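Novice: next input, structure requested:
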Amino acid sequence: MTQLTISPHSPNSFRIRRSLTWHWGGNQGTIYPVLDHSEKNRHPLNCPSFFKIFKYQQTQMIMFDPPIASRMQYYSLEPISLELSEKSSFTIISQEYEKSLLDEQKEKEQIIEKVKLHASYDPAELSYRGLILRNTISQINCCHELGVEMRRKALEVYPRIRIQTRLRRRLSVSEFAIESAKHVHNRVIDFASNCWDRVVPLLMVGFLGMLMCLRVIAEGILRVIEYRAKPSFYTLKDVSATALQIDLRLQQFCYWPIQYLKIYRRSRDWSSNTNFNMEYIRFYNNIWLVLNDVIIGITLSNLMLERKERIVEYLCYAIDTIFTIEFERTILWLMDWPGGLKLNTELASFFGELILWVIQFWGNFLNLFRPYFGVMVTVVAYSGFAGATLLISVVSDLASFFPAHVYAFYLASGRIYNWQLTVLRSLFHLFRGKKRNILRNRVDSCNYELDQLLIGTILFMSLIFLLPTVVVFYLTFAFFRFAVIIVNAVLESCLACLNHFPLFAILLRIKDFKRVPGGIVYKVLPSPTDSSTSLILLQPLPLQFGKMFYQFTLLTTRLRLHYLSFSVVLRLLSGQFVPIQRSKLYTLLYSKLPARRVNIHDLYKELFPSSSTKQESYDFVSSSGPGGVGNGNRSVLAAMINSSSNSSSSSNSNVSNQPIEPLATATSTSLASGVHNGYSNMANTAAATTSRTRHFQR
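Specialist: Next comes the predicted model:
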């Protein structure tokens, strides 16, 4: 037998008004407390101690602090997710890692199912109890609202006694002046509010019209960024960090109106608090991140504008020294037996002269833009006024553009190295009398002529002696390419932090962890030794930081699998290309956005509804309010209390002859806390009213 109660109240001090039927979870019967309706014990009537009532029964009393909906407090069985439900699945580059995560999740589910088999309940009953538990938690989240509504109804049923005050004396001149000033002030405030009520609809129509125009412009820019000439071609956001950042901001701008409407047009279901609070956290976390992004961007922009000349000098030094002079010295060192390693002189001279010519050409090409470096720095600095993320994105693209010749050398040397390895592998099969069967993907036996074996031996020995030269040049360019990739990875990791850092959730956890629950926990409280009643305290758990930074963990895993895994090392050693897959690697940025954005027509219907829909939407907004989380349930609670009060006389007469369903028992169990809170306050209000009446009668 289980009973829910409110933890601030002692289990021995339940106060009941009139005839109240208590339904106990897990029991098919009903307990009717024997009440004395005499005048001396009417306000309030004390119920006997529950430890004495259930002295010979096993009873569990679960106590809890009622969550306050206006403060967005609620209980949750599972840790809340800061991402959308459609983005909660694993989106990993490596299929092996994705398979391991799915296998781990399936293993946990299998362990849970095996534990259920050893439970004392049937599996069907156990799942039914889980459903009851979820419904109970949902109704516990609304018990505070129920108590507020019952107190309001109690004040309507038992109105306060009007206190007769004595006649006021005549106002003095100063008091009359103050009253006149207050009257004028109230008239001015009323006039201003009337004007505001007339102006706000016009301003709102203009704002919504401007919002639709901006939405059309954003749609056009998104179409350009996502344009793909052929299925095998890359889009603009796949090759540019700036385009990726613009695409993210425009996607957020397209989703914010719908997200705002989701918050203020939520359903009036009791279980809507959980979904509403998660959407609220996502929305305002994005707003906070954008504001912080703009603030940090303006700061960086001012620093860049103040140190513009020094930045231009550093840029010129990087082009002249790092990308040109130092690179030429490295190539000359490779042409002249680097580290005592004897390379093929002719091949090294050929590669070196070709690379030196390309370096000089690229240096002369960059020198053409030298007079415009100041303008370039100014443009990059002013881009920071749109946010630090846009500034970092532009810097990341510039960091990829200036060493473009290194990328070209890496591709060319890698392709030559890969071809040479493929030819050596084929010639090695020739010595063994084998050949590669491409159709069946295996190595078959083959008979070769003497001239074929002779030519193969000559080519094999020539390529073996030329291989060290190709390997040295390839490893040099791969190292420079890897350094550029590390710089881009650091910059884009900063973008991920600025775009997705759970700042708002962390602040809520520090301020009030009940607003970001990560589950529930039961704590056993000490109870009297001579009683069979056990006291249990229900408490919410705060959301763990690991859950908040789950997407960052995935991002780190993706970076490790993409750049530091064994398959990547094999690709580097074999000369294969290792691309940067931005769309798959940085899906963290889009984890809080829907897979498909809302089109312009649907957004127009949401912002400019018809007359009937508009009135219904206004009712939703007026019932919820911007700050009243859960106030939309007020009418539902009022209707429930009215219907229960109207049918209390007929239901109480027939309740003893009707069996109580388990779900109804669980529902009444979860509502016992709210009923207790409401009726105890009704009794306290009635007692206070009676004492005032007796005082004035004296």
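Novice: C-alpha only now, for contacts and for neighbours.
Specialist: Fine.
Novice: I'd like the next helix or strand past the helix or strand hosting E606.
Specialist: Using DSSP states H and E, E606 sits in helix 600-607. Toward the C-terminal end, the helix or strand that comes next after helix 600-607 (DSSP H and E) is helix 611-624.
Novice: buried sites along that following helix?
Specialist: Buried residues in helix 611-624, defined by neighbour count with 16 or more other Cα atoms under 10 Å: S617, F620, V621, S623, S624.
Novice: stretch 470-490 too?
Specialist: So, applying 16+ other Cα under 10 Å, buried residues of stretch 470-490: 470-478, 480-481, 484-485, 488.
Novice: pretty sure S413 sits against T476.
Specialist: No - using Cα atoms under 8 Å, S413 is not in contact with T476; the gap is 9.6 Å.
Novice: to check against the first, give me the structure of this:
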Amino acid sequence: MSSMRFLSLEPLPLDIASKKSEYPETHNLSKNYLALSDLDFTNPRLTAPRATSHILDEINASPLNRTIKNAPLSKGPSLLTQTSFSASIGTTIKFILGLCNLQIPYVGEATRMKDLSATLQQFDVRGEQALLLPKQSLVLQRREQEDLAFAAAQYISFYNCIWLVINDIIIGAAFGKFLRDNCEPLAELLSYYAQRYVVEDVRNTLIWLDSWPVGLKLNTQLSRFFCVSFMGIGDIWGNFLHAVAPSLPWAIFGIGCMGLLGMTMIFSLLSDTLSIFTGSLYFCYLVSTKIFSAQLVVLGSLFNLFRGKRRNVLRNRTDSWDYDIDQLMLGTILFTLVTFLFPTVLVYYLLFALCRLGIIMIHACLETALAFMNHFPLFATILRFKDPARLPGGVYLVLSPGPPPRLVPKNSPVPFSQIFFQHLRVWSKLSQHYSPLRLLRCVVAGILIMPIPRYSIRYDMVGIEERTKKDE
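Specialist: Reported below is the predicted structural model:
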């Protein structure tokens, strides 16, 4: 029992955010062993499920028969219960979390600092884990004797988090050493490819679009305006990249040093670096999207006017309406003008929309890697292969040979789908957000394509902490 091996009719929920009532009932076995031994299982009033539950409780408690009066159950993990964070470290972590959750004025009501940077988001994740683990350890120490299933889930989550952080630091330190040793050649490659793909290739494509490509006759004046404007933005950004090029070796060296905090920190810094180096493309995409979406709205309104309709905002419907001849004449002229200008706007919008899609795909890969390293069920997976009895998913009987033959209850381990429940949730959210159909709808409707909100692909540590406080 000290190793948390027990029989259970129901699968063990590994989501520690679940309510305590959702866990299989495993009573205080050390205190109830004698009471369980005195139960009359031949009583017809004792229903089958209830009888089976009591039988399993007695089987779970039977190994304690010889030690129940002398030795208490294990008190749980002792690594963090014997050591505690100093007040200064705890205050520092809370200060960092406060900065990460600081609201940004004039941007949005719910926009915080961590929403703009993957690095700050990762600091927020690690800070919440650092504050939660000691509290979770104390809950484990008190709860293990009262409810074994609940304590087992807390135990697995506790050590899974520790293993993930340790492995993250080991991998990050090794990869960070590679970055520090090769910072100069990597800086040259980064500078070259940034200038080539972000500045030069985009400039050449703009010139190609302005010269009526494949016989597509665009509006000359409007096309020249877009071409010169976007080329000017690209040239300004190219000068910025050229100015920061001498500092890139030190930046890569700094990223390598941050690898001592884990590989997830390197991935977060790479994601922020990608956002910075492609800032001109994002600005051009933002401008072209605003123009494109505005033209779609104007075309829709003028088309309704052209066919004698009007949008009723209060009733959210389109009603028939009688326009004056002057209104119809002016609307028809404007509709014709906007229609002939629309292909030029569409071509330049599609250019930067495709660039944005490529950047979003890189962000999606980095976000997937971050979610994988932050929430991979490493400890539970190892237990699944090494000691399945600690992950009960049901009970089955095995005929044991020998005089006399007997039926021995065995645990059926929880399925892998339940072990990887976090990754199934994350994959569901990622597949919905980055669905090709959704991205295509965004492109057609002129909706800004943004990376998935990072809080939606991370484990809710705040909810777990609130649940932990309620269970204390």
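Novice: quick one on the thing from earlier: I'd like the buried residues of stretch 470-490 of the first structure laid out as a markdown table, including distance to R198 of the first structure.
Specialist: Converted to a markdown table, these look like this (distance: Cα to Cα, whole Å):
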| residue | distance to R198 of the first structure |
| --- | --- |
| V470 | 78 |
| V471 | 78 |
| V472 | 77 |
| F473 | 75 |
| Y474 | 73 |
| L475 | 73 |
| T476 | 72 |
| F477 | 69 |
| A478 | 68 |
| F480 | 65 |
| R481 | 63 |
| V484 | 59 |
| I485 | 58 |
| N488 | 53 |
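Novice: ok, residues contacting stretch 334-345 of the first structure?
Specialist: With Cα atoms under 8 Å, 6 or more residues apart in numbering as the test, stretch 334-345 of the first structure has contacts from A348, S349, G352, F465, L466, P468, T469, V472, F473.
Novice: from these, which ones fall inside helices?
Specialist: A348, S349, G352, F465, L466, P468, T469, V472, F473 (DSSP state H).
Novice: sorry, back to before: and which of the buried residues of helix 611-624 of the first structure is nearest to S534 of the first structure?
Specialist: Comparing those against S534 of the first structure with Cα to Cα places S624 closest, at 39.2 Å.
Novice: T332 of the second structure maps to what in the first structure?
Specialist: Counting by TM-score structural alignment, T332 of the second structure lines up with T457 in the first structure.
Novice: show me the contacts for the most centrally placed residue in the second structure.
Specialist: By Cα atoms, centre = their mean, the second structure has its centre lying nearest to I457, at 1.7 Å. Going by Cα under 8 Å, 6+ apart, I457 of the second structure touches A371, V426, K429, L430.
Novice: quick one: which of the buried residues of helix 611-624 of the first structure is nearest to C254 of the first structure?
Specialist: Nearest to C254 of the first structure, judged by Cα to Cα, of the buried residues of helix 611-624 of the first structure is S617 at 20.5 Å.
Novice: which residue is the nearest non-sequential neighbour of the closest one?
Specialist: R265 (6.8 Å; Cα to Cα, 6 or more residues apart in numbering).
Novice: if I read this right, the one you found contacts F620, doesn't it?
Specialist: Yes - the criterion here is Cα under 8 Å, and R265 of the first structure meets it with F620 at 5.7 Å.
Novice: to which residue of the second structure is the residue nearest to S617 of the first structure aligned?
Specialist: So R265 of the first structure corresponds to R142, using TM-score structural alignment.
Novice: is that match in a helix, a strand, or coil?
Specialist: helix (DSSP: H, G, I helix; E, B strand; the rest coil).
Novice: quick check: the gap between it and L148 of the second structure.
Specialist: Going from R142 of the second structure to L148 of the second structure by Cα to Cα, to the nearest Å gives 11 Å.
Novice: more crowded one of these two?
Specialist: Higher neighbour count among R142 of the second structure and L148: L148, with 24 against 14, using other Cα atoms under 10 Å.
Novice: neighbours of the nearest residue to T339 of the second structure once chain neighbours are set aside, just the number please.
Specialist: Spatially, and ignoring its direct neighbours in sequence, T339 of the second structure is nearest to L299 (7.4 Å; Cα to Cα, 6+ apart). Using other Cα under 10 Å, L299 of the second structure has 18 neighbouring residues.
Novice: so L299 of the second structure touches F340, yeah?
Specialist: No - taking contacts as Cα under 8 Å, L299 of the second structure lies outside contact range of F340: 11.0 Å.
Novice: mark which of the ones in helices among the contacts of stretch 334-345 of the first structure are buried, thanks.
Specialist: Here, 16+ other Cα under 10 Å leaves A348, S349, G352, L466, T469, V472, F473 buried among these.
Novice: the residue nearest to T339 of the second structure -> the first structure?
Specialist: In the first structure, L299 of the second structure lands on L424 (TM-score structural alignment).
Novice: kind regards, and thank you for your time.
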